[in-house]
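> Give me a model of this one.
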Amino acid sequence: MSMNTQTNVASQVGIKEKIQTFGRFLSGMVMPNIGAFIAWGLITALFIPTGWIPNENLGKLVGPMITNLLPLLIGYTGGKMVGGNRGGVLGAIATMGVVVGADVPMFIGAMIMGPLGGYVIKKFDQAVEGKIPAGFEMLVNNFSAGIIGMILALLAYLGIGPVVLALNNVLRAGVEAIVKAGLLPLASLFIEPGKILFLNNAINHGVLGPIGIEQSKEFGKSIFFLLETNPGPGLGILLAYWVFSKGMAKESAPGAIIIHFLGGIHEIYFPYVLMNPVLILAVIAGGMSGVFTFGLFNAGLVATPSPGSIFALLAMTPKGGFAGVISGVLVAAAVSFLVASFFIKRSKNLSGDEDLARAKDMVKELKGTKKTVVNKVVFACDAGMGSSAMGASTLRNKFKKAGLNIEVINTAIEDIPEDADIVVTQQSLTARAKAIAPNAEHISITNFVNDPQYDELVERLSRNKTSKVHKEEVKEVIKEEKQEILLKKNIKLGLPSVDKEKAIEMAGQLLVESGYVDHEYIQAMKEREEMVSTYIGSGVAIPHGVGAAKEKIKKSGIVVLQFPDGVNFGEEKAYLVIGIAGVGDEHLKILANIATTLEDEKKAQELINANDIEVIYRAFTVSEN
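Alright, predicted model coming up:
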């Protein structure tokens, strides 16, 4: 390959990554606020004069929500993504500058001013870091936010607001011209390929949504809410695979249909298109046919359906509009099915097993969720000291055995660092982690000790030779400590089964009696369990307090309770209940040993059935090294 060719390829890859990053950022401002959009859409559908139950009084909510609430939420979210909580506040203040005085929803203005407010306050904080005299921090923080916020609001009101308003009018005129010329179906030439590149949320919420909202405000509905969210094209693709394909593609298609059409997760069908790229013609044809049908019926929705399931579409359909919406979805599905069937039947590889697996990997890369360069893996849980610490210890050991020089740390969810490449959390916490670290790859697990995804990750990173090697060895965060953290007297064997709450109380009381924690810590352990189960797999639970309870910890300590008949932790049974109270990193060595021991199911079973305290004590305190 010539130097020019290499440069061109690198340039194209860089452009693609920038577009995808921009798309993810754009959708990242909107997606956390989808609930507010749905609330506004439902109020609109119900109470406007043409709604299901018109009510002039309740209908007064519609205007302020769309002109004030929704742009401010977007501005706050955009600012927070860039500059944290202070950035969110500045983003909202700056957005108010473009909202005031405008008679149209200023979503574009919010998407400009929100991140700008976050960026400005972030740069200010960096500039004054370490230079504020002691005792003046709160004064400087509050007045800096107020003064900068005032300047940004005035700038937005006097300068940026009128420019955005003018741009908005130009876009509106262009859209109206396209609609009048009957050329709207051609939008599918850009929308459908853009969806496959995971720009679907950016296209829908960043471009089509604001236009549709203005149109809906004026006419009570908009066809623009249907252009990207129509599940018909994807349904046709999956149906064609189900009927005419073989192997993995055929077997997986029915489940994908349910997730896509009923659940509204359109991303599920993207790999099926990528494994046979000519099928992009099928989704384009389906999309164009659907838009044409919507136009014939003058169909539209009152707000953005999210997610794009058939149920969401019907929920946002105005009274008397069901025939048009359903017809457009069915026509799109039929056309997409016919075109896709033609190409699938002509395909040599009807099973598509290898192609589908390869396409799914491609999807992860396109979506930016599969990192190729990994320097830091972060395990996160609510408190950052229990299950996440054990998971980090387990993966750290696996990395060392594989010769991977990758840093592995554990933190609380709210403290995930910005430079995290991969974030590992329990399934129920992944959504929160994504909101805090949107640019990281996220892995959801159910078993912190012995999850199969650990080995998959190690294998993947072992194959990846592009990972940047640290100039220095990763610092060892586990330090040797005195074995006062786990005392033999705090290992209780052969206990009769009790309920989960009682087991947590017993572990907490043992921590209190041994001088590790104050009595209030027991309640904190219960509250942590109500939030997310501390069952980590392999018959083990590790109850501990939430982050705020750390002030109730006197010193690090661990207690072990063995229940031979088990304690029900939700759907799983825990036979070892390990109570934890951790200050700093003092308890991590024992947690590392616990994690390493429990990786081996045979050893774990030995501990569950052990009748000698010494067996458990040595397994958890004596390092194999």
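
> Only C-alpha atoms from now on, for both contacts and neighbour counts.
OK.

> Could you identify the helix or strand that succeeds whatever helix or strand Met111 lives in?
Using DSSP states H and E, Met111 maps to helix 107-128. Using DSSP H and E, the helix or strand that follows helix 107-128 towards the C-terminus is helix 137-155.

> One more, so I can put them side by side:
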Amino acid sequence: MQDTQKKTSLKARVQKLGTALSSMVMPNIAAIIAWGLITAIFMAQGWFPNAQIAKLIDPMLHYLLPLLIGYVGGRMVYDERGAVVGAISTMGVIVGAKIPMFLGAMIMGPLGGYAIKKFDQLFQEKIKSGFEMIYNNFSSGILGMLLAILGTYIVNPLVVGGSNLMSKGVDFIISIHMLPLANIFIEPAKVLFLNNAIGNGILVPLGIQQTAQTGKSVLFLLESNPGPGLGILLAFMLFGKGSAKGSAPGAAIIQFFGGIHEIYFPYILMKPSLILAAIAGGVSGTFTFQIFGAGLKAAASPGSIIAILLMTAKGAYFGVIAGVVVACIVSFLIASVILKADKSTPDDSDLEAKQAQMQAMKAESKGQTLSKEMPTSQAAENSVESYASVKKIIFACDAGMGSSAMGASLLRDKVRKAGFKDLSVTNTAVNRLQDEQGLLVVTQAELAERAAQRTPNAMHVAVDNFLSSPKYDEIVANLKAVTQVTGNAAVTKATPKAQTPNIDHVDFAEVKTVNFIRHDQHMGTATMATSLFKELMNKANKTTPVKAVKISDFDDNKENLVIVTPAAAKNLAVRYSNIQVVVVKDLLKDEKLQEVVSKLK
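The predicted structure is shown next:
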């Protein structure tokens, strides 16, 4: 038992360390990409050589990027004071170093933040009133100076020696063509949510160091290659079962073009033997990269084919594309064999279960525990009245990039369609949240507790799957319900529309689409009603389009005429303000349907 606990503790510590390293790099990916583009375009061997602009390359590499990493590392530990001391401390390891001091920045940044945090805990409360500013400025300055000196004489030589050793080790592995074997460890680690730790915490710093020497690095491609994941999703498209097969096309588009690799992890968890397909794809892709001398100028983040091609070094496009294609084909072939051999009955609950398992594993990889109980503040999501004060919605994830951006985009689209055009919906990292009134924070479940701690006065809603959470529709419905309760004029007009049995209120001159509400549980009725109504329209030589759509999938304007039953009308009223509604007793044979047809174009 003790051995198991020790192993678990060690695993948690390794995961926590990897997350900390990647969290310092990820917020600075934009700066790394800027450096990579300047290098690729304006260096002597670039697309458009320019000696003046190329002068930016070395200062950005040796000073800007390490200082940014040190700044973020200090901020992670102790907000802005930690960030400033972390940056000062990082300067100590930069001076005199001939290599990019990324590893040194990852050490000195958090060390600076930790030192000033502990110093404040000891002395800040003892400072007399009126002397706070003097204490704050001089304590940070003096401590930063001492740490910079420490970095110059002690940390710098150690990091330089360690970096040179790692660089030589990587060069040796590449020289004997053994680099593809790294994917045997990288692909399973990705599914265990160590992808950011490996990619941004280890491969990116080493890749930048290699790029500074040779102009490109294959290390940027090891973790970001979208080929293995795409091959597995294509296999599910052709040979999968149930909801996994139906959702695979959308997942493939998001993974390959959006660069969100997390989306294919649940598919592997459904069938663990598919990890063999991912490994084989990764190994073959990296082997192809090496054969053709492929490499990127800087990190491709997210791991999208678009980002990869933008970062590809001059003359390396064929090798990069070949490696992605080979990885995709190999993983597709192996995954297809595994899926075709599967004789089990499809269970649509499998994918949802594995998505939940994925969230739990993701939480564990961040040193967190995924609790089924939400913080007390989460109860607010069930109270319509609590939405009355919402002025801003922020979607927060661990890094504030891929998943939160996608969640914010989905939610923003639903909010706009519901008529809330002035309601801000943005995304950020959970550790950047600022507590304020009128804020609704949407987070993934494993981050809910951290979000609640940082923003105790905000409303909090937790979601399991940021791509298709029903909570988004609940949020919109509650916002609509609040506007009705508070007497919003536009919504007040919508309520009688939904309840009125006649069609005199409809402005048919504005109607451009007729909609029937398609419920997942009663898809047949909506489809049949749509078909019958189209027949009536054809007989009357009318051309207005007729569609069966989900209740959340159309715009809130007068161009949409919705034909619903009384029960559905009530649900419709709390979601939309400006649509036009006709209520019928029977979607298939109500006499009002013929009257509606006669008035349409």
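
> care to give me the TM-score?
Superposed pair, TM-score by TM-score structural alignment, normalised by the length of the second structure: 0.68. Supporting alignment: 457 aligned residues with a C-alpha RMSD of 4.1 Å.

> Show me the residue sitting in the middle of the first structure in space.
Lys434 (3.6 Å; C-alpha atoms, centre = their mean).

> returning to what we had before: which stretch of the second structure is the helix holding Met111 of the first structure matched to in the alignment?
Using TM-score structural alignment, helix 107-128 of the first structure corresponds to residues 102-123 of the second structure.

> buried ones in that stretch?
102-117, 120 (16 or more other C-alpha atoms under 10 Å).

> Other residues contacting it?
21, 24, 65-67, 69-79, 81-83, 85-87, 89-90, 93-94, 139-140, 143-144, 147, 151, 155-156, 159, 163, 205 (C-alpha atoms under 8 Å, 6 or more residues apart in numbering).

> what about the residue nearest to the centre of the first structure, distance to Phe244 of the first structure?
For Lys434 of the first structure, the distance to Phe244 of the first structure equals 38 Å [C-alpha to C-alpha, to the nearest Å].

> what's the answer for Leu167 of the first structure, then?
Counting by C-alpha to C-alpha - Leu167 of the first structure and Phe244 of the first structure are separated by 48 Å.

> Have a look at those two and say which one is more surrounded.
Phe244 (18 against 13; other C-alpha atoms under 10 Å).

> Surely the more buried one is in contact with Phe342?
No. In this structure, Phe244 of the first structure is not within contact of Phe342 by C-alpha atoms under 8 Å, at 9.4 Å.

> wouldn't Ala507 of the first structure be in contact with Phe563 here?
No. Assessed by C-alpha under 8 Å, Ala507 of the first structure is found out of contact with Phe563, at 12.0 Å.

> Look at the two and report which has more neighbours.
A direct count of neighbours by other C-alpha under 10 Å for Ala507 of the first structure and Phe563 places Ala507 higher, at 25 against 22.

> what residues are up against the more buried one?
Ala507 of the first structure neighbours (C-alpha under 8 Å, 6+ apart): 559-561, 577-579.

> what helix or strand is the residue nearest to the centre of the first structure on?
Using DSSP H and E, Lys434 of the first structure falls in helix 430-436.

> Just the buried positions in that helix, please.
So for helix 430-436 of the first structure, counting by 16+ other C-alpha under 10 Å, buried means 430-431, 433-434, 436.

> and Val423 of the first structure, that one's in a strand?
Yes. Counting by DSSP: H, G, I helix; E, B strand; the rest coil, Val423 of the first structure is found in a strand.

> From Val378 of the first structure, how far off is it?
5 Å.

> Next: Ser351 of the first structure.
38 Å.

> between those two, which one's more packed in?
Just comparing Ser351 of the first structure and Val378: by other C-alpha under 10 Å the higher neighbour count belongs to Val378, 27 against 19.

> Confirm the more buried one sits in a strand?
Yes. According to three-state DSSP, Val378 of the first structure belongs to a strand.

> and it, how far is that from Ile413 of the first structure?
Where Ile413 of the first structure is concerned, Val378 of the first structure sits at a distance of 10 Å (C-alpha to C-alpha).

> repeat for Phe190 of the first structure
38 Å.

> Equivalent analysis for Leu330 of the first structure, please.
43 Å.

> so where do the strands sit in the stretch 301-450 of the second structure?
Using DSSP state E, counting those that start in this stretch, the strands of the stretch 301-450 of the second structure run over residues 392-397, 424-429, 439-444.

> rewinding a little: superpose on the second structure and give me the mean offset of the helix holding Met111 of the first structure.
In the superposition against the second structure, helix 107-128 of the first structure averages 0.9 Å from its aligned positions (mean C-alpha distance after the TM-score superposition for the first structure).

> which residues in the stretch 501-601 of the second structure form strands?
Listed in chain order, the strands of the stretch 501-601 of the second structure (DSSP E, counting those that start in this stretch) span 513-517, 546-549, 560-564, 580-583.

> Of those strands, give the one that comes closest to Gln5 of the second structure.
Nearest to Gln5 of the second structure among those is strand 546-549 (51.6 Å), distances taken as C-alpha to C-alpha.

> Which neighbouring elements make contact with the closest one?
Contact here means 3 or more C-alpha pairs under 8 Å, 6 or more residues apart in numbering; DSSP states H and E; on that basis strand 546-549 of the second structure packs against strand 513-517, helix 523-539.

> which of the ones you listed is buried the deepest?
strand 513-517 (a mean of 22; mean count of other C-alpha atoms under 10 Å).

> can you tell me what part of the first structure that strand aligns to?
Counting by TM-score structural alignment, strand 513-517 of the second structure sits on no residues of the first structure.

> That strand to strand 560-564, inter-axis angle?
Interaxial angle, strand 513-517 of the second structure versus strand 560-564 (axes from the mean of the first three to the mean of the last three C-alpha atoms, to 10 degrees): 30 degrees.

> now strand 513-517 of the second structure, how far from the centre of its chain.
Strand 513-517 of the second structure has its C-alpha centroid displaced from the chain centroid by 33 Å (C-alpha atoms, centre = their mean, to the nearest Å).

> Helix 523-539 and that strand, what's the angle between them?
Using the same axes, to 10 degrees: strand 513-517 of the second structure against helix 523-539 is 160 degrees.

> Give the residue from Phe190 and Ile413 of the first structure that has the larger number of neighbours.
Here Phe190 of the first structure and Ile413 are compared on neighbour count by other C-alpha under 10 Å; more neighbours surround Ile413, at 25 against 11.
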